[in-house]
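# any chance you can model this:
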Amino acid sequence: MTDRKCQLAANLARVEDRISSACASAGRDREEVTLIVVTKTYPASDVRLLSELGVRQVAENRDQDAAPKAAECADLVLKWHFVGQLQTNKVRSVASYADMVQSVDRTKLVTALSTAAVRAGRELGCLIQVALDAESGERGARGGLAPDGVEELADQVAGAAGLRLDGLMTVAPLAGPYAGRQQASFERLMEISSRLRAAHPAATMVSAGMSADLEEAVAAGATHVRVGTAVLGVRPRLG
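Have a look, this model is predicted:
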């Protein structure tokens, strides 16, 4: 086993211990929480090593990095998540490799994703990104829409050809009433998810929590955690 593979294996084991402990503390089964490894800024060779170590779900946030990486790893059994803010001019490319887009936050994007999915003959899973730092009718600093816009956008996704409404995503906000209150923010997301599921029972996915706050997300009820640094190491500076 190479040094890098040994490092990734050790990091994955530590993250697995954290998730298992968090599930035990919350009285949840370990199988209720899925790990998504965020591979942004890291090479396809790391994705290949992660696959060898049993990782099946990976995430990227920039199409210009993700598209060639996904192509290079096309032989692997992986589910690709797009988690970054998505511009409509990148949608056609993203729809060619992503299995799920976790950052759906506006009508224009829903329309573009639907068109691209139909053209590609694929079904894209969609999560609505909720911005807990956004006021009514606004979008948050990290993307996402205000909680009061979720119901309307969810209906649009559910009714769009080529798209599947799978649930919600959030990033713990840096501003607003939930700043510095990760578990409270994730608990608020679970409340929004409960309302969403009343209208869309299949939209059960709740993607929340990253390397620094996955325990709080698990405690609140998240079904998926997105972990990058704790698995791959401190990211190299871009630019």
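# from here on, just use CA atoms for contacts and neighbour counts.
Will do.
# would you mark the buried spots in the longest helix anywhere in the chain?
When the chain is parsed with DSSP state H, its longest helix is helix 3-26. Under the neighbour-count criterion of 16 or more other C-alpha atoms under 10 Å, helix 3-26 has 5, 8-9, 11-12, 15, 19-23 buried.
# ranges for the strands of the protein?
34-38, 57-60, 79-82, 100-104, 124-129, 163-169, 205-207, 224-227 (DSSP state E).
# so which of the ones you listed is nearest Glu151?
strand 124-129 (9.8 Å; C-alpha to C-alpha).
# picking that back up, out of the buried residues of helix 3-26, who's nearest Gly162?
Using C-alpha to C-alpha, the buried residues of helix 3-26 come closest to Gly162 at Ile19, 33.0 Å.
# how close does the nearest residue to the closest one once chain neighbours are set aside get to Ser193?
Leaving aside its chain neighbours, Ile19 sits nearest to Glu215 (6.9 Å; criterion: C-alpha to C-alpha, 6 or more residues apart in numbering). Glu215 sits 19 Å away from Ser193, going by C-alpha to C-alpha, to the nearest Å.
# one more to line up against the first:
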Amino acid sequence: MSKIMENIGSVLGEIRAAALRAGRDPAEVTLVVVTKTRTVAEIEEALAAGVRHLGENRVQELRSKAPFLQAQQPTWHLIGTLQTNKVKQALEWADLIHSLDRVSLLEELVKQCERRGRPCDALVQVNVSGEHTKQGLAPADLEPFLRLVAGQRWVRVRGLMTMAPLVDDPEKARPYFRRLRELRDQVRDLGLEGISMEHLSMGMSGDYVVGVEEGATLVRVGTAIFGPRD
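This is a model prediction of the structure:
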């Protein structure tokens, strides 16, 4: 068994254990393997281990790798910041965009989806920590933004995404993940048309276990599977 396959097994085991500790069905949690800077050969090893969901940070990398992996039919997640001038290219390959965070991006997604005649799925990124270095809406701006999204038909919001601060102790990420779950519950209570809150994308290699314990349905893990980047 390759190291990549072994690491995937270990991560899936930890996801399962964390879900059970939280009284959740492990099947509710999807592992998104982050393939930033990784080669097609490395990604093929992950797919051979049974992974079906892949995440890329940059549109350019997504476009360069996805054509070589079409036969395996992975689901592609665009998890990094999306520039408006890259929306058309992103929609060629991304099945779920994790980083909807501003009106200008919403407008460009609507325009390009309408041209294609197909809606797209997205998560709204929330900057729960309030760090200036992180993208995302402030929690107070979430409801007004979602009411704007609910007024159109081309972009379907399927949940929320956040990034916790980078900390040595994963427990320090817990309040941020818990806050995103609380925001999800508040949005559900609004009953906005076309807005579903089925997904919480939260947790990366250093804190995905805590993310699962706090309700994550998507965890974005790269380094814990492939090892440190060069």
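# re the thing from before, Glu215 and Ser193 of structure 1: which has the busier surroundings?
Of the pair Glu215 of structure 1 and Ser193, Glu215 is the one with more neighbours under other C-alpha atoms under 10 Å, namely 24 against 21.
# pull up the aligned stretch in structure 1 for stretch 71-82 of structure 2.
Using TM-score structural alignment, stretch 71-82 of structure 2 corresponds to residues 75-86 of structure 1.
# endpoints of that stretch, how far apart?
First-to-last distance for stretch 75-86 of structure 1 - C-alpha to C-alpha - comes to 25 Å.
# for stretch 94-102 of structure 2, same thing?
18 Å.
# which residues touch it?
Contacts of stretch 94-102 of structure 2 with the rest of the structure, by C-alpha atoms under 8 Å, 6 or more residues apart in numbering, involve 75-82, 106, 120-126, 135-137, 160-161, 201.
# who's in contact with the counterpart of Val225 of structure 1 in structure 2?
By TM-score structural alignment, Val225 of structure 1 lines up with Val219 in structure 2. Taking C-alpha under 8 Å, 6+ apart, we find Val219 of structure 2 in contact with 29-32, 201-204, 208, 211-212.
# I'd like the residues you listed as JSON lines, with neighbour count and distance to Lys88 of structure 2 appended.
What follows is the contacts of Val219 of structure 2, written out as JSON lines (neighbours: other C-alpha atoms under 10 Å; distance: C-alpha to C-alpha, whole Å):
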{"residue": "Val29", "neighbour count": "21", "distance to Lys88 of structure 2": "29"}
{"residue": "Thr30", "neighbour count": "20", "distance to Lys88 of structure 2": "26"}
{"residue": "Leu31", "neighbour count": "20", "distance to Lys88 of structure 2": "26"}
{"residue": "Val32", "neighbour count": "23", "distance to Lys88 of structure 2": "23"}
{"residue": "Ser201", "neighbour count": "29", "distance to Lys88 of structure 2": "23"}
{"residue": "Met202", "neighbour count": "28", "distance to Lys88 of structure 2": "26"}
{"residue": "Gly203", "neighbour count": "27", "distance to Lys88 of structure 2": "28"}
{"residue": "Met204", "neighbour count": "23", "distance to Lys88 of structure 2": "27"}
{"residue": "Tyr208", "neighbour count": "25", "distance to Lys88 of structure 2": "31"}
{"residue": "Gly211", "neighbour count": "30", "distance to Lys88 of structure 2": "31"}
{"residue": "Val212", "neighbour count": "31", "distance to Lys88 of structure 2": "32"}
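# just give me the closest of these to Glu114 of structure 2.
Ser201 (26.1 Å).
# what does that closest one align to in structure 1?
Looks like Ser201 of structure 2 aligns to Ser207 there (TM-score structural alignment).
# my read: its match touches His224, true?
Yes - contact between Ser207 of structure 1 and His224 holds when scored by C-alpha atoms under 8 Å: they sit 4.7 Å apart.
# considering the contacts of Val219 of structure 2, which is situated nearest to Cys113 of structure 2?
So of the contacts of Val219 of structure 2, ranked by how close each gets to Cys113 of structure 2 (C-alpha to C-alpha), first place is Ser201, at 22.9 Å.
# if I look at the closest one, how far off is Ala224 of structure 2?
Taking C-alpha to C-alpha, one finds Ser201 of structure 2 at 17 Å from Ala224 of structure 2.
# do the same with Thr84 of structure 2
For Thr84 of structure 2, the distance to Ala224 of structure 2 - C-alpha to C-alpha - is 31 Å.
# quick check: end-to-end length of stretch 121-134 of structure 2?
Using C-alpha to C-alpha, the two ends of stretch 121-134 of structure 2 sit 22 Å apart.
# how far is it from where the chain is centred?
Distance of stretch 121-134 of structure 2 from the chain centroid (C-alpha atoms, centre = their mean, to the nearest Å) equals 11 Å.
# quick one: residues in contact with that stretch.
Taking C-alpha under 8 Å, 6+ apart as the rule, stretch 121-134 of structure 2 contacts 95-101, 135-139, 142, 155-165, 176, 179-180, 199.
# ok, now stretch 69-78 of structure 2?
32, 40, 44, 47, 52-59, 62, 90, 93-99.
# could I get the buried residue list for that stretch?
74-78.
# quick check: end-to-end length of it?
Span of stretch 69-78 of structure 2 from end to end, C-alpha to C-alpha: 16 Å.
# now swap in stretch 144-162 of structure 2 and tell me
First-to-last distance for stretch 144-162 of structure 2 - C-alpha to C-alpha - comes to 18 Å.
# equivalent range in structure 1 for it?
Counting by TM-score structural alignment, stretch 144-162 of structure 2 corresponds to residues 152-170.
# how much space between the aligned residue in structure 1 for Asp101 of structure 2 and Ser211 of structure 1?
Residue pairing (TM-score structural alignment): Asp101 of structure 2 is matched to Asp105 of structure 1. To Ser211 of structure 1, Asp105 of structure 1 is 23 Å away according to C-alpha to C-alpha.
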